[in-house]
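In: After the sequence you'll find the predicted model.
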Amino acid sequence: MTEIKRAQAAVRLGRNIRAARVKAGYSREKLSELSGLSTNYIGIIERGMKNITIINCQSLASALNTSIDKLLEGVFPATNESRNNKCPSGCILFNMAGECESKEH
């Protein structure tokens, strides 16, 4: 994944997190309290300035009463579409080009 695509993904994820926070009626301070993450860190994530770990993403999803899947909606649209189109067997083993790498079929 190129640096530009990584940056775009971080911005999309940040927007999704912010939208979920606003929808829940939480301030950054409240989300910080519920998730155990600092308000500064949440702000950095919402602005797409830093990649988030899966553990921290789960903390935010739990605090927002949602799932990681919901937070990731639209973050990697081209990758998800190409994966779904390239392997009718529903495999989950893909290389960086989105091609199935399963040896089973």
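Out: Okay, I see it.
In: For the rest of this, base every contact and every neighbour count on C-alpha atoms.
Out: OK.
In: Run through the residues that contact L13.
Out: 46, 48, 71-72, 75 (Cα atoms under 8 Å, 6 or more residues apart in numbering).
In: ok, now how distant is it from E46?
Out: 7 Å (Cα to Cα, to the nearest Å).
In: can you check A7 too?
Out: 12 Å.
In: next, the one to line up against it:
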Amino acid sequence: MDVRQTIGWNLRRLRVARGLSQERLALAAEIDRSYVGRIERGVENVTVSTLEALAGVLEVHVSALFQQVDAAAAKPAPLRSGRKPKAG
């Protein structure tokens, strides 16, 4: 797994663990949602500034995005699609 794929894997893992959609993460980090998707797929050369913005939204140190991925680990599960129910 190359570095771009490692960053993408960890970004998705952290995003899903916090229950954030790509759209919510992108909005909070002030980047385009499709860019988040490309980062998660490991096809984008992401800048340090963007990594800082994403890590800030996820409330982790930037180094968490570079954490080594176990080759046997299952791909992070996607979030359930659709809107969250309104709290009431």
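Out: Noted; the coordinates are in hand. Just so it is clear, the structure is predicted and the values come from calculations on it, not from any experiment.
In: For the two chains, what TM-score is obtained?
Out: With the length set by TM-score structural alignment, normalised by the length of the second structure, the two chains reach a TM-score of 0.74; 69 aligned residues with a Cα RMSD of 1.3 Å.
In: Comparing A7 and E46 of the first structure, which shows the higher neighbour count?
Out: E46 (22 against 15; other Cα atoms under 10 Å).
In: which ones are touching whatever residue of the second structure lines up with that one?
Out: The alignment partner of E46 of the first structure in the second structure, by TM-score structural alignment, is E40. Counting by Cα under 8 Å, 6+ apart, E40 of the second structure touches 5, 7-9, 11-12.
In: again, only this time at 6 Å
Out: Contact analysis of E40 of the second structure by Cα atoms under 6 Å, 6 or more residues apart in numbering lists 8, 12.
In: Now whatever helix or strand it lives in on the first structure. Mean distance?
Out: Applying DSSP states H and E as the criterion places E40 of the second structure in helix 33-41. In the superposition against the first structure, helix 33-41 of the second structure averages 0.3 Å from its aligned positions (mean Cα distance after the TM-score superposition for the first structure).
In: That helix: which residues count as buried?
Out: 33, 36-37, 39-41 (16 or more other Cα atoms under 10 Å).
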